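Student: Only the shape, not the letters, is given here:
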């Protein structure tokens, strides 16, 4: 029996040096990789994926605990998603967005029905960055204003306005592409910008800072505030109590649209269809991608409120995409809803997060001095690794590279050597497995992390 199937549909065995060499050569000769110095990378050739695992060409097996880029919510090669795409391709592979399509309409209906009260329609995009771009465009046309407030410690995509809104270092070298973006600080109790001593104090002071920013920028100039409901790559920062409700109140007070970026945390990642539902708020616009169909075919979109939808009833919306609501992508999205119900995905995410992950991470914090803090919910968590708990100095400096990043690189290497592909950013070891993960595999991955944390402990300099 073949270990994997190659590009030509032929069965191959792991350890095929010729096949691996061809994949590596084609990649290095012809593929231009994102966020990379092309001459300094050596991408891992992947031969096969199944469930929560993938294999390289040598047959090394990895537990995929980053869900690739936190998009593979239903895992590799889920038969329900694969069949939905195959069936749709067999009857209608594609159709332009100006025509009505059954798969597109059905998926939009399901998304609206599972979203916020007052949601009216969905504009489909090809991914998360353009979903955020179009949400901003809608807010600007709806309000007649141009400024947008976005948080530091955020990522919203790499297209023009999206990368300008992004608050992490990936923005720096791209310049100011959209001059109407203003950044502000959100709550981050562990590294408070506001010298807060409690989560409640952090909420109060963060909201005061936001309102001051609104007032100093001019409320009548601000179209929207965009925020990741739970900050993703930049730390799995769960909002402090009352913060999101407070942002909603400020938006209502000043006539500003509230946009929840759910590209990473939507579709079950934290045990809700959308993460904002865990905080009892109603946004004006919601962006999504990734988990809507686990990235099997590129798809994103914007959930639009009745009021914003009505802005474009008599006047045209100035925007569109050739592949908006692509039938193959939408078919996989419909299947996602079916699978979530059939497999009880939301319930199991909440259960595993509360019963397995949270107590185990509490054990890590007791056992490993390098664990400064852990936080998260559902199947989305972060371990903040430090050199000193008292000073909270991070294990590696902010935006570390080269030798400065060596301690985190060592932790990552320990995970990979034990068969775990982790999600890492700066000084954080993050947890984001496919939502179909078994309890057995979850425990196995946590055991590997436990051992890898002893590597981080070796760098600890505190008392």
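Tutor: Noted; the coordinates are in hand. None of the values given here were measured: they were computed from a predicted structure. Residues are numbered from 1 along each chain as shown.
Student: going forward, measure contacts between C-alpha atoms and count neighbours the same way
Tutor: Fine.
Student: Can you show me the helices along the stretch 351-463 of the chain?
Tutor: Applying DSSP state H, counting those that start in this stretch to the stretch 351-463 of the chain gives helices spanning 358-367, 406-417, 439-457.
Student: next one: the stretch 51-200 of the chain
Tutor: According to DSSP H, counting those that start in this stretch, the helices that the stretch 51-200 of the chain contains are 67-70, 79-91, 102-113, 128-143, 160-165, 199-217.
Student: relative to helix 79-91, how tilted is the third one?
Tutor: Interaxial angle of helix 102-113 relative to helix 79-91 (axes from the mean of the first three to the mean of the last three C-alpha atoms, to 10 degrees): 140 degrees.
Student: Check which residues of helix 102-113 are buried.
Tutor: Residues 103-104, 107-108, 111-112 are the ones in helix 102-113 that count as buried (16 or more other C-alpha atoms under 10 Å).
Student: Quick one: list the elements packing against it.
Tutor: Where contact means 3 or more C-alpha pairs under 8 Å, 6 or more residues apart in numbering; DSSP states H and E, helix 102-113 is packed against strand 119-125, helix 327-343.
Student: What lies in contact with that helix?
Tutor: Under the contact criterion C-alpha atoms under 8 Å, 6 or more residues apart in numbering, helix 102-113 has outside partners 119-122, 303, 325-327, 330-331, 333-334, 337.
Student: are any of the residues you listed buried, and which?
Tutor: If we count by 16+ other C-alpha under 10 Å, the contacts of helix 102-113 have these buried: 119-122, 303, 325-327, 330-331, 333-334, 337.
Student: Just name the closest of those to residue 60, please.
Tutor: Of all those, residue 333 has the smallest distance to residue 60: 31.0 Å, by C-alpha to C-alpha.
Student: Was I right to think the closest one contacts residue 295?
Tutor: No: if you go by C-alpha atoms under 8 Å, residue 333 and residue 295 don't touch, sitting 9.5 Å apart.
Student: Touching, residue 248 and residue 260? I think so.
Tutor: No: with contact defined as C-alpha under 8 Å, residue 248 does not count as touching residue 260 (10.6 Å).
Student: Next one for the comparison:
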């Protein structure tokens, strides 16, 4: 299927160079989402396919896709070649000019999008895509307010972090960095239902009733948009139950609210479809994207815009833009990525891996490990929720766990890394999000490593 090597040859170890790279990082870099004194990064010497390695010669199977964005894997030769070719022609041209790769990337993206989402506004990443989607919705409706869920992450810029529900919002609110006209609500999460539901149908119906009530109490005429991660990512990999997204679409239609689907993480194959909304046949008014559109080889994001919202700005100036909007190198990488994903059946591979390997394999692990409360996901987008007690569903570590509270999960993660697999984790969950190009054998290898590492969690079970 893929043109990438499954087991790349590693160069000779060079520990001295690794120490130099580490020292320079710690001397001069300011790291995101971190207390600077606690930062201890592994110097990475190289990467290819589904692996990266350090200067000591240790190789890691990448079950994180870095920031859940490396959908096409490390160093895909077709994408690398496209960037080199574009660099030889035009490295940079302002967005006021037409550029072949910029236009081609926009066309390819809109051809993949559902319904009448026929226009693309390019940004540099996911956070500013959500910023601009909200700005478009507010101008389109003439309303100020936006609703989003508590279990969500939409980015680190001012509006995006305000829309975020997870605890990273709190410090920004304390510092005065957050913005107003945001209201949060509870989305569906059957395993920890806020609505006392016992089935997916009950959870969907009751979550929609709750949202309808929030709309009523916030005032429909004040609400510009509802912003949802189609599949909630960092906050739990929460797959919406049947009927939920269609119900949100219906509520938005009833009240003239713009429906924004945040597909920054779930788009471009991650959920086993080009866009996760395709699983439920729902067409939003705006889709935000980034990450997998070109696997971050060169930063790129954007908003896919419906005809109706595009029409709002036909005679009215849209008050926003970015110097690097539609950067030629980034767009060339996007064209090559989408083309390679089509040619190599990469989206189909992600769907099959989830259906045939990761899903069944994780459910088998749940039968053996009492610390696993729930397994959920689709495509190459999976979460293992760890608990101290399956009956009470007490989290292995508490929500918003801080320093000194995350030890049990830290042990599992350390066990994975020691055995050569790099996962994602958040509070009491381990996320398994490998590149969409992963092979069956690599997926099984990752599951075997997780299986061994979970013994550390089992010892905390009541």
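Tutor: Arrived safely. Values in this document were obtained by computation on a predicted structure and should not be read as measured data.
Student: TM value for the aligned chains?
Tutor: The TM-score (TM-score structural alignment, normalised by the length of the second structure) is 0.96; 450 aligned residues with a C-alpha RMSD of 1.0 Å.
Student: Now distance to residue 151 of the first structure too, for the helices and strands packed on helix 102-113 of the first structure, in TSV please.
Tutor: Below are those laid out as TSV (distance: least, C-alpha to C-alpha, whole Å):
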stretch	distance to residue 151 of the first structure
strand 119-125	23
helix 327-343	30
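Student: I'd like to know which of those is closest to residue 159 of the first structure.
Tutor: Of all these, strand 119-125 comes closest under C-alpha to C-alpha, at 13.0 Å.
Student: Summarise which helices and strands the closest one is packed against.
Tutor: helix 102-113, strand 300-305, helix 306-311.
Student: okay, that strand sits on what stretch of the second structure?
Tutor: Mapped onto the second structure using TM-score structural alignment, strand 119-125 of the first structure covers residues 117-123.
Student: quick one: that stretch to the first structure mean distance?
Tutor: Compared with the first structure after fitting, stretch 117-123 of the second structure deviates on average by 0.6 Å (mean C-alpha distance after the TM-score superposition for the first structure).
Student: how far does that stretch sit from the chain's center?
Tutor: 19 Å (C-alpha atoms, centre = their mean, to the nearest Å).
Student: likewise stretch 13-27 of the first structure?
Tutor: On C-alpha atoms, centre = their mean, the centre of stretch 13-27 of the first structure falls 31 Å from the chain's centre.
Student: Please apply the same query to stretch 162-171 of the second structure.
Tutor: Worked out by C-alpha atoms, centre = their mean, stretch 162-171 of the second structure lies 16 Å from the chain centre.
Student: follow-up on the earlier one: next, format the buried residues of helix 102-113 of the first structure as a markdown table and append distance to residue 136 of the first structure.
Tutor: Shown next, in a markdown table, are the buried residues of helix 102-113 of the first structure (distance: C-alpha to C-alpha, whole Å):
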| residue | distance to residue 136 of the first structure |
| --- | --- |
| 103 | 26 |
| 104 | 23 |
| 107 | 23 |
| 108 | 20 |
| 111 | 20 |
| 112 | 19 |
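Student: coming back round to it: if we compare the helices and strands packed on helix 102-113 of the first structure, which one ends up closest to residue 67 of the first structure?
Tutor: Going by C-alpha to C-alpha, the one of these nearest residue 67 of the first structure is helix 327-343, 15.6 Å.
Student: so what does the closest one touch, helix or strand wise?
Tutor: Going by 3+ C-alpha pairs under 8 Å, 6+ apart, helix 327-343 of the first structure lies up against helix 79-91, helix 102-113.
Student: Need the residues touching each of residue 248 and residue 260 of the first structure.
Tutor: With C-alpha under 8 Å, 6+ apart as the test, residue 248 of the first structure and residue 260 both reach residue 283.
Student: what about these two, which has more around it?
Tutor: More crowded of residue 248 of the first structure and residue 260, by other C-alpha atoms under 10 Å: residue 260, with 28 against 20.
Student: Give the aligned equivalent of that one in the second structure.
Tutor: In the second structure, the residue matched to residue 260 of the first structure (TM-score structural alignment) is residue 261.
Student: rewinding a little: pipe the helices of the stretch 51-200 of the first structure into TSV and attach distance to residue 281 of the first structure per row.
Tutor: Below are the helices of the stretch 51-200 of the first structure laid out as TSV (distance: least, C-alpha to C-alpha, whole Å):
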stretch	distance to residue 281 of the first structure
helix 67-70	24
helix 79-91	31
helix 102-113	16
helix 128-143	18
helix 160-165	22
helix 199-217	16
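Student: so which of those gets nearest residue 353 of the first structure?
Tutor: Distance to residue 353 of the first structure, taken as C-alpha to C-alpha, is lowest for helix 67-70 among the helices of the stretch 51-200 of the first structure, at 15.8 Å.
Student: what's the offset of the closest one from the middle of its chain?
Tutor: Using C-alpha atoms, centre = their mean, the offset of helix 67-70 of the first structure from its chain centre is 8 Å.
Student: The second structure: matching residues for that helix?
Tutor: Using TM-score structural alignment, helix 67-70 of the first structure pairs with 65-68 in the second structure.
Student: what about the matching stretch, how far off from the first structure?
Tutor: Stretch 65-68 of the second structure sits 0.2 Å off on average (mean C-alpha distance after the TM-score superposition for the first structure).
Student: Mind listing what's buried along that stretch?
Tutor: 65-66, 68.
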